[in-house]
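**Student:** predicted model, plus sequence, below.
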Amino acid sequence: MKKEYLAHFFLIIESLLYAGSYTVANDASTYISPFELTLLRAIFAAIIFGTFQFISVREKVDKQDLLLLAVCSLFGITISNVLFFGGLARTTPVNASLLTLTSPLFLIVFAIIARGEIAAGKLIGVLIGTIGGVLLVWGDTGLMTNAVNPILGNIMVGASAGSYAIYLILVRPLLLKYHPLTILKWVFTFGILYLLPVWGWGLTKIEWSEFNASIWIALAFILIGITFITFLLNTFALKVLDPTIVSTYIYTTPLFTALIGVFLDGDSSSLSLLIAGILILFGGFLVSQTNEIQKKEIDSN
């Protein structure tokens, strides 16, 4: 099998893992709060990535960059994950998967604020995606009866996407300077420092003995599948394929999430959900394509 085909296969597996996480994490949230779940994920990731970084990289970080890494962790690990898991416990997996696609739209909005200018294609994409997000949050998608507090949950997941967009902006200069394993080790380590003093006691309150097999599987899936395996698959794909090709697979996640919801939970869709999903997907795609056109124009000049 050619490496290119294998890379595409890995990206499909990665997308399926992310899609499954919306349903699986929703099940785990019944026994573990978003705060403790985020803390467990940070501890596991810090140990795993720290070990790999120590073995393969052993890279030192400048003191002035540690502060920026701490801020990156605040937005990319702590705030983003707490809002995501908290929102997922209140909304539906399909809604959550679609709203996470608003991260590129938030990036463009922040770029407008910072630079004061934007390409027409990106602006149109942001507007289309925003309309889709508003329709998804407040529209009648046909899934409201399956959610505890869908409006609040949708807002929390959307805010999580915004927080993660801030993280992507802040971490970019660091990625040009340090190995990804170094970045991941430090952001998750700082995440532990943020969460442990406040919610560490919550780990002792978890009724571990009440966990059935499905909950243990869900927890293992979150820690191993989403935190570790997806990173390895994505890293291999980036070595073989262009980053723009890799990034397009994010748009397959909502489709897989919807299919998983239909088969496992019997979720049903509506015209409102379909329209909202199409608007968000098309808006994000338009932003991405406009960005690539601009890159090609810059390279040609």
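**Tutor:** Good, I have the coordinates.

**Student:** only C-alpha atoms from now on, for both contacts and neighbour counts.
**Tutor:** Will do.

**Student:** residue closest to the middle of the chain?
**Tutor:** Nearest to the mean C-alpha position of the chain, by CA atoms, centre = their mean, lies residue 100 at 6.3 Å.

**Student:** quick one, what contacts that one?
**Tutor:** By CA atoms under 8 Å, 6 or more residues apart in numbering, the contact list for residue 100 reads 157, 158, 160, 161.

**Student:** mind doing that once more with 7 Å?
**Tutor:** By CA atoms under 7 Å, 6 or more residues apart in numbering, the residues touching residue 100 are 157, 158, 161.

**Student:** among the residues you listed, who's most crowded?
**Tutor:** In terms of neighbour count, residue 157 stands highest of the contacts of residue 100 at 30 neighbours, by other CA atoms under 10 Å.

**Student:** related to what we said a few turns ago, closest one to residue 12 out of the contacts of residue 100, please.
**Tutor:** residue 161 (21.8 Å; CA to CA).

**Student:** state the distance from the nearest residue to the closest one once chain neighbours are set aside to residue 43.
**Tutor:** Once flanking residues are discounted, residue 161 sits nearest to residue 103: 4.8 Å by CA to CA, 6 or more residues apart in numbering. Residue 103 sits 25 Å away from residue 43 when distances are taken as CA to CA, to the nearest Å.

**Student:** before we move on, back to that, where's the residue nearest to the centre of the chain relative to residue 281, distance?
**Tutor:** Look at residue 100 and residue 281: by CA to CA, they are 11 Å apart.

**Student:** then residue 58?
**Tutor:** Applying CA to CA to residue 58 and residue 281 gives a distance of 40 Å.

**Student:** okay, one more to line up with it:
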Amino acid sequence: MFLSKNRLAYFYVFLGAALWGVIGLFIDRLAQADFSALQIVTLRVVSASAMLMMFVGFKDAKLLKIDLKDSMSFIGTGIFSIVFFNWAYFTAIEEVSLSIAVILLYTGPAFVIILSRIFFGEPMTGRKVGALVLTLLGCVLVIKVFPITADRLSWYGLLVGLGSGFGYAFYSIFGKHALQKYHPLTVITYTFVFASIVMLPTSGITIEIKQLASVDVWLQILGLGFFPTALAYYLYTVGLSMVESGRASIAATVEPLVATLLGVWIFNDVLTSFQIIGMLFVLSAVVLVQFRGRVKADLKQY
């Protein structure tokens, strides 16, 4: 029973991370429609918030009830994580490069492991550390960070990039805390509600009517809000409720693999040998981070 639940948890995390990996498809189409990066993030958050509120309201309105004293958890997932890490991530892209910004973002699992140790007492095992090293090396190879030239480096960019990883980690930490009391649907709904409250008035979004005149644009906005956002976060949050935060965050690093493979399939990108090795590193890390739980589960059978 334990083994089945463990596998199901990682399945949810993998599927959620895989959906995060398809976000490029929607961003590319909206960028072609002259939406800025900040506008796209705002549309993503607001559309997800609206869909989740309507869905949960129809499904079970009781899930929308929260204690005001618990708002800090949703401020953490929505503002400290979603809003902050998106700002830091896009700033890092401008200061350094997309590939380096992605790697800095994926320092998130390291922060999750450290913070989970502090707040939840989750053990910092050798397997976790080994999986983390494999993950970082794998992402470096998959995203093709090297060679790094001097003009691609900026201390401010590196610092903000690490900040994006820290903000990315906050979702797993605050989300894990909120899940001790609330349903995953409640957690993600209020995550995007709080994020929307901040982003709408502060993003400076100025969308011309003609940008919203296309049916295709609306389909892209709805697709962006649903697949790599509402559904992806729901699946990841369900998985997070069943396994340790550190393990879930490491398993979620399959996202850049999916994005890279999508680039090969959709945009005819060519995989290099280093990228293939990097993918194997990440997949090895994902297997490694699950291994201990499986051994314990097997021992419980006897």
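**Tutor:** Nice, I can see it. Remember, it's a predicted structure, so these values are computed and weren't measured experimentally.

**Student:** related to what we said a few turns ago, identify the contacts common to residue 100 and residue 281 of structure 1.
**Tutor:** Counting by CA under 7 Å, 6+ apart, nothing touches both residue 100 of structure 1 and residue 281.

**Student:** coming back round to it: what about residue 58 and residue 281 of structure 1, which has more around it?
**Tutor:** residue 281 (23 against 14).

**Student:** check contacts around that one.
**Tutor:** residue 251.

**Student:** which of the helices or strands spans it?
**Tutor:** Assessed by DSSP states H and E, residue 281 of structure 1 sits inside helix 271-300.

**Student:** mind listing what's buried in that helix?
**Tutor:** For helix 271-300 of structure 1, the neighbour count (16 or more other CA atoms under 10 Å) marks 272-273, 275-290 as buried.

**Student:** can you give me the helices for the stretch 1-150 of structure 1?
**Tutor:** 3-28, 34-56, 63-73, 80-88, 93-99, 103-115, 120-138, 150-175 (DSSP state H, counting those that start in this stretch).

**Student:** for residue 223 of structure 1, give me its contacts.
**Tutor:** Contacts of residue 223 of structure 1 by CA under 7 Å, 6+ apart are 41, 44.

**Student:** and it, what's its match in structure 2?
**Tutor:** Mapped onto structure 2 by TM-score structural alignment, residue 223 of structure 1 lines up with residue 225.

**Student:** skip the chain neighbours and tell me the closest residue to that match.
**Tutor:** In space, residue 225 of structure 2 is closest to residue 48, 4.4 Å off (CA to CA, 6+ apart).

**Student:** which position in structure 1 aligns with the one you found?
**Tutor:** By TM-score structural alignment, residue 48 of structure 2 lines up with residue 45 in structure 1.

**Student:** mind checking how far that match is from residue 89 of structure 1?
**Tutor:** Per CA to CA, residue 45 of structure 1 is found 22 Å from residue 89 of structure 1.

**Student:** the two: who's more crowded?
**Tutor:** Legend: neighbour count by other CA under 10 Å for residue 45 of structure 1 and residue 89, higher for residue 89 (26 against 22).

**Student:** got the contact list for residue 165 of structure 2?
**Tutor:** Applying CA under 7 Å, 6+ apart, the residues contacting residue 165 of structure 2 are 104, 105, 106, 107, 108.

**Student:** which of those residues has the most neighbours?
**Tutor:** When neighbours are counted by other CA under 10 Å, residue 106 leads those with 28 neighbours.

**Student:** list the contacts of it.
**Tutor:** Applying CA under 7 Å, 6+ apart, we find residue 106 of structure 2 in contact with residue 165.

**Student:** hang on, isn't the match of residue 48 of structure 2 packed against residue 226?
**Tutor:** No: Residue 45 of structure 1 is not in contact with residue 226 according to CA atoms under 7 Å; the separation is 10.2 Å.

**Student:** hang on, the earlier thing: return the most buried member of the helices of the stretch 1-150 of structure 1.
**Tutor:** Most buried of the helices of the stretch 1-150 of structure 1, by mean neighbour count (mean count of other CA atoms under 10 Å): helix 93-99, with a mean of 28.

**Student:** I'd like to know how many residues surround the counterpart of residue 195 of structure 2 in structure 1.
**Tutor:** Using TM-score structural alignment as the criterion, residue 195 of structure 2 maps onto residue 191 of structure 1. Here the number of neighbours of residue 191 of structure 1 (other CA under 10 Å) works out to 27.

**Student:** could you do residue 34 of structure 2 as well?
**Tutor:** Neighbour count for residue 34 of structure 2, taken as other CA under 10 Å: 12.

**Student:** which non-adjacent residue is nearest it?
**Tutor:** residue 211 (7.5 Å).

**Student:** how many other residues sit next to that neighbour?
**Tutor:** Residues near residue 211 of structure 2, counting by other CA under 10 Å, number 13.

**Student:** next: residue 124 of structure 2.
**Tutor:** Residue 124 of structure 2, neighbours per other CA under 10 Å, totals 13.

**Student:** same question for residue 8 of structure 2.
**Tutor:** Neighbour tally, residue 8 of structure 2, other CA under 10 Å: 15.

**Student:** please identify the helix or strand for it.
**Tutor:** helix 2-20.

**Student:** that helix packs against which elements?
**Tutor:** Counting contacts by 3 or more CA pairs under 7 Å, 6 or more residues apart in numbering; DSSP states H and E, helix 2-20 of structure 2 packs against helix 232-240, helix 245-251, helix 255-267, helix 273-299.

**Student:** what helices or strands is the shortest one leaning on?
**Tutor:** Looking back up the chat, that one is helix 245-251 of structure 2. Secondary elements touching helix 245-251 of structure 2 (3+ CA pairs under 7 Å, 6+ apart): helix 2-20, helix 108-120, helix 273-299.

**Student:** TSV for those helices, including distance to residue 239 of structure 2?
**Tutor:** Formatted as TSV, these follow (distance: least, CA to CA, whole Å):
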stretch	distance to residue 239 of structure 2
helix 2-20	4
helix 108-120	15
helix 273-299	13
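
**Student:** out of those helices, which is closest to residue 205 of structure 2?
**Tutor:** Closest of those to residue 205 of structure 2 is helix 2-20, at 23.4 Å (criterion: CA to CA).

**Student:** quick one: contacts for the residue nearest to residue 163 of structure 2 when sequence neighbours are not counted?
**Tutor:** Nearest non-adjacent residue to residue 163 of structure 2, counting by CA to CA, 6+ apart: residue 88, 6.3 Å away. By CA under 7 Å, 6+ apart, residue 88 of structure 2 lies in contact with 160, 161, 163, 164.
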